[in-house]
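# Kindly generate the corresponding structure for this input.
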Amino acid sequence: MTKTACIISLTPVTDEPRVLRQSKALADAGWNVIVAGFRGRQEPPPFWRYIEVEHVYETRRLIENVKLDWKRRLSPYSGQFAEDYYWSQAGYDGIFEHIATIENVRCDLAIAHDYFTAPIAAKLAALSGGVYSVDCHEFSFEQYMHDPKWIKRERPWVHAMEKRYLPGASVVTTVCDGIADALKSTYNLPNRPVVVRSTAFFHNLPFRQTGERIEVLYHGIVSPMRGLEQTIESVKLWNPEYHFVIRGPGPDDYVASLNALAETHGVSGRVRVDPPVPFNEMVPRANTADIGFFVQEDISIQKRFTLPNKFFEYVQARLALCVADLPEMARLVKAYDLGVLVPNVTPQAIASQINGLTRDKINAHKQASMRAAQRLSWQNEAAVMLRAYGIDTSVVENA
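Have a look, this model is predicted:
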């Protein structure tokens, strides 16, 4: 009998790379795949049964809000209070009812993406007689350490939620070794989370010789704490042939602030903010650039061990890489000679590394990406994920 997996991710799931890769691997292994989440820019793939959900916020009386706030405050001392607070906010109970009752979903495996969908997955698994898994994109306990209000108000509750749901999962997966170790020690998990890196689908793209104009590309979510402000400021220190392109989704006001910053520093002619492109076009479009770029500050375990989708997408796009000197990215950059590492997130450090990438060096690192693309692809990583779920990988590996 064909088994069913239900993936729950409260993101625009049709644009979410990890969901798209994960679901494709399960479908290729012969499973029925249901995906519940928000609607994205592109249509869902044909092998999904797609369930569109949304947050529905309920108006409550003041006394009810006071009671709920106390449950949040007491959640570090009671997992039940943490769970009660969860089900009372952001329409999570409505999302569960939509999936389980209106859509009548039953599954052998419910896959939660991060802690805030774990209660839904756990409840759905119990209803179905199946199991649930939690896929941790982040080390959520330290996700917003730059925000004092989050640290005081939300961090203890996040900790309580993960402490309640991670140990009960049939398997916990995450994106890199550093976060796997942090999760195991923080929550005293019986097994170390399985590392399933966010590698991209393999793309058979050509080597592109670096031309007169050298394009440095950041693609991904356009938001604060990603070093974009410091990078724009650094452009005035770059050699004149280098140009900076930012491509991805972001709030209009923040995008406007980046354009204004480029104007302030006199580099608006060398900085361009492009709208996002569909998931299937991201890597081919990136191939028109020369250097894949990403720097962020080391302000927490979460930031220190970052190993994002874009790192592997740059490799598939056959780019040279210029990324922050953080352990997970640095290990791969050095192992495959993919590019250079920025020691700190200052305009001077960024400019020094960019200017040091001559055309010959860029071409050499592009060739290194050519050599590494097959090994650093989802076609290899998918088998790791399937084995973690106890699924026979021979069908996928021989596909």
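
# contacts and neighbour counts: CA atoms only from here.
Fine.

# Regarding this protein, what is its longest strand?
In the chain, taking DSSP state E as the definition, the longest strand is strand 4-12.

# The structure of the following sequence is requested for comparison with the preceding one:
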Amino acid sequence: MAKICWITPGHLSTSPRLRKEVLAAQRQGYETTVIATQYMPYLYEDDAAFIRQNPQCRVILLSWGKREFKDQYRKYLSGLLQKLTIVLSKIINSRLLNKIALNRYYYWQLKQANKCKADLYVAHNSGALAVAADAARCISSRFAFDAEDFHDAESHSPDILKCIEHIQRRYLDQAIFITAASPLIAQAYQEKYQLGKIEVILNVFPKNNAELQFKTANKLRLFWFSQYIGRDRGIEECLQALALLNHDNVELHLLGLLHTEEEKYFNTLIKKYHLEEGLVRFHPPISEQELIEFTANFDVGLALETGEPYNREVCLTNKLFVYLQAGLALIASNTLAQRTFLEKWPDCGWLVDLKNHQNLSETIQLLIDHPNKLEQAKQKAYYYGANYLNWEREQEKFIYLIHTCLNPKKSLS
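Below is the predicted model of the structure:
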């Protein structure tokens, strides 16, 4: 059977999209390999758990985050090289400099990819694009690109954004196929790079077979999660909205890694807005396997994208689809992508103007005052997740793409 190799500059455990693709391909009988790196020690065990649970998948990892000498030495040298290439890329328009600027381990990943001799390389993230393309060229193979974000409009320096555009303009039109995580990300890439069809594969999750949890607590339980609990993610606006409400009727739960500096920052805001003790509760990160079950304990999922940078205006994040699988009603900020999403999948949530704290506060109060509307929205969200917006359905698009690419005659028969 054909061999597929996925490449990401980051952790295996921080890319559920990549892992779902790997498992879908394995179930079709493909030989799978992942080339990734490790640099956040608290994620090492999550990476190891996936490897233990999926021994059929070959995983090649480069560690550069531990306190051991070799990791620190590797981190220092690669960081120095990357900074130097970023400076030089301002003066010299070099494709090689751009590759290293976007991926400090470009050479290591390319070496591993060449050894793999895959029939198809799949690049996740713009930093992996040149690795996949160059490896495919070396062995006369093929490569694909997955755009989970519109990388041209992320929070990077102008120098890095210039490198991203240079690499994507060089390679994207050579990809055998391109996938995107939202319709508007696909549209943005098509318009900027004059590309043909891009297949939209949403960041959905496998079906949740547990029964829908109905509201039993006296308080409305709001929930937000991410890898990190940080600034400018819509949390500040939510705290301001909560200040306008009766604190006896609502709780806000935030899940993610919370650094000491950020904890001080949010506690200062909590005091500033006179929010009662216990109204805002922080939860440490949990595994992906536990996430949907944990999320089901709440009533409303918050998708509070700020719309800045522009990528946040066009993306549909993982959290949106976790909320649906867990049967939570949605409160979503009025970005282009989320507005379009709720127009297509109505009655499962409410759009709010994130800059208007009164609007957000009134929406929360509506759900407190009308529990029947809350339950109807939760039922609709759960229905969409169970019947349409799940990986069991969405993976068929990816399977078709790889079958068509690697077995064209069989796919057409």
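
# Got a TM-score for the two of them?
Here the TM-score for the pair of chains, by TM-score structural alignment, normalised by the length of the first structure, is 0.87; 378 aligned residues with a Cα RMSD of 2.6 Å.

# contacts for the longest strand of the first structure?
If you take Cα atoms under 8 Å, 6 or more residues apart in numbering as the criterion, strand 4-12 of the first structure is touched by 19, 23, 26, 31-41, 106-114, 117, 121.

# Could you list which of those belong to strands?
32-38, 109-113.

# Which of those sits closest to residue 174 of the first structure?
Proximity of these to residue 174 of the first structure, judged by Cα to Cα, is greatest for residue 113, which lies at 9.8 Å.

# In the second structure, what residue corresponds to that closest one?
Aligned counterpart of residue 113 of the first structure in the second structure: residue 124 (TM-score structural alignment).

# hey, where'd the strands end up in the stretch 51-200 of the first structure?
Under the criterion DSSP state E, counting those that start in this stretch, the stretch 51-200 of the first structure contains strands at 109-113, 131-136, 171-174, 194-195.

# can you redo these as CSV with distance to residue 246 of the first structure and mean neighbour count?
CSV is the format used below for the strands of the stretch 51-200 of the first structure (distance: least, Cα to Cα, whole Å; neighbours: other Cα atoms under 10 Å):
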stretch, distance to residue 246 of the first structure, mean neighbour count
strand 109-113, 27, 27
strand 131-136, 26, 26
strand 171-174, 27, 24
strand 194-195, 29, 22
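
# could these be laid out in CSV, adding distance to residue 62 of the first structure?
Putting the strands of the stretch 51-200 of the first structure into CSV (distance: least, Cα to Cα, whole Å) gives the following:
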stretch, distance to residue 62 of the first structure
strand 109-113, 32
strand 131-136, 34
strand 171-174, 38
strand 194-195, 43
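
# rewinding a little: quick check: the longest strand of the first structure compared with the second structure, mean distance?
Following the fit onto the second structure, the mean deviation recorded for strand 4-12 of the first structure is 1.6 Å by mean Cα distance after the TM-score superposition for the first structure.

# Quick one: the residues in the second structure that that strand pairs up with.
Under the criterion TM-score structural alignment, strand 4-12 of the first structure matches residues 3-11.

# any idea which helix is longest in the second structure?
Longest helix of the second structure, by residue count under DSSP state H: helix 69-91.

# quick one: contacts of that one?
63-66, 97-98, 100-101, 103-105, 159-160.

# What of stretch 237-250 of the first structure?
So stretch 237-250 of the first structure is contacted by 212-223, 232, 235, 270-277, 347-348, 351-352, 354-355 (Cα under 8 Å, 6+ apart).

# try stretch 177-188 of the first structure
Applying Cα under 8 Å, 6+ apart, the contact partners of stretch 177-188 of the first structure are 138-139, 162-163, 166-167, 173-174, 189-195, 301-302, 305, 328.

# cool, and stretch 326-336 of the second structure?
With contacts defined as Cα under 8 Å, 6+ apart, stretch 326-336 of the second structure is touched by 208, 212-213, 292-293, 295-296, 298-307, 312-314, 320, 323, 338-339, 348-354, 374-375, 377-382, 385.

# Kindly supply the ChimeraX command isolating those of those residues that are buried.
The buried residues among these can be selected in ChimeraX (16 or more other Cα atoms under 10 Å) with this line:
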select :208,212,213,292,295,296,298,299,300,301,302,303,304,305,306,307,312,313,314,320,323,338,339,348,349,350,351,352,354,374,375,377,378,379,380,381,382,385
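
# Mind checking which of the contacts of stretch 326-336 of the second structure are in helices?
292-293, 295, 312-314, 320, 323, 338-339, 374-375, 377-382, 385.

# Quick one: residues contacting residue 222 of the first structure.
246-251, 254-255.

# and residue 251 of the first structure, what does it touch?
With contacts defined as Cα under 8 Å, 6+ apart, residue 251 of the first structure is in contact with 222-223.

# how does it look with 10 Å?
221-223, 257 (Cα atoms under 10 Å, 6 or more residues apart in numbering).

# Now render those as a markdown table, adding distance to residue 126 of the first structure and secondary structure.
Below are the contacts of residue 251 of the first structure laid out as a markdown table (distance: Cα to Cα, whole Å; DSSP: H, G, I helix; E, B strand; the rest coil):
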| residue | distance to residue 126 of the first structure | secondary structure |
| --- | --- | --- |
| 221 | 35 | coil |
| 222 | 38 | coil |
| 223 | 37 | coil |
| 257 | 47 | helix |
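
# Output those as TSV; include the columns distance to residue 376 of the first structure.
Output for the contacts of residue 251 of the first structure, formatted as TSV (distance: Cα to Cα, whole Å):
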residue	distance to residue 376 of the first structure
221	22
222	25
223	27
257	35
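
# hmm, which of these are the buried ones?
222-223.

# ranges for the helices of the stretch 101-250 of the first structure?
Secondary structure of the stretch 101-250 of the first structure, counting by DSSP state H, counting those that start in this stretch: helices at 118-128, 148-153, 155-165, 177-187, 228-234.

# How much space separates residue 293 of the second structure from residue 323 of the second structure?
With the distance defined as Cα to Cα, to the nearest Å, residue 293 of the second structure ends up 10 Å from residue 323 of the second structure.

# cool, and residue 81 of the second structure?
41 Å.

# Ok, residue 216 of the second structure next?
Per Cα to Cα, residue 216 of the second structure is found 18 Å from residue 323 of the second structure.

# Centre of the chain to stretch 25-36 of the first structure, how far?
Put simply, stretch 25-36 of the first structure sits 20 Å off its chain's centre (Cα atoms, centre = their mean, to the nearest Å).

# Stretch 357-366 of the first structure now?
28 Å.

# again with stretch 245-264 of the second structure
That offset, for stretch 245-264 of the second structure, works out to 22 Å (Cα atoms, centre = their mean).

# cool, and stretch 350-365 of the first structure?
That offset, for stretch 350-365 of the first structure, works out to 27 Å (Cα atoms, centre = their mean).
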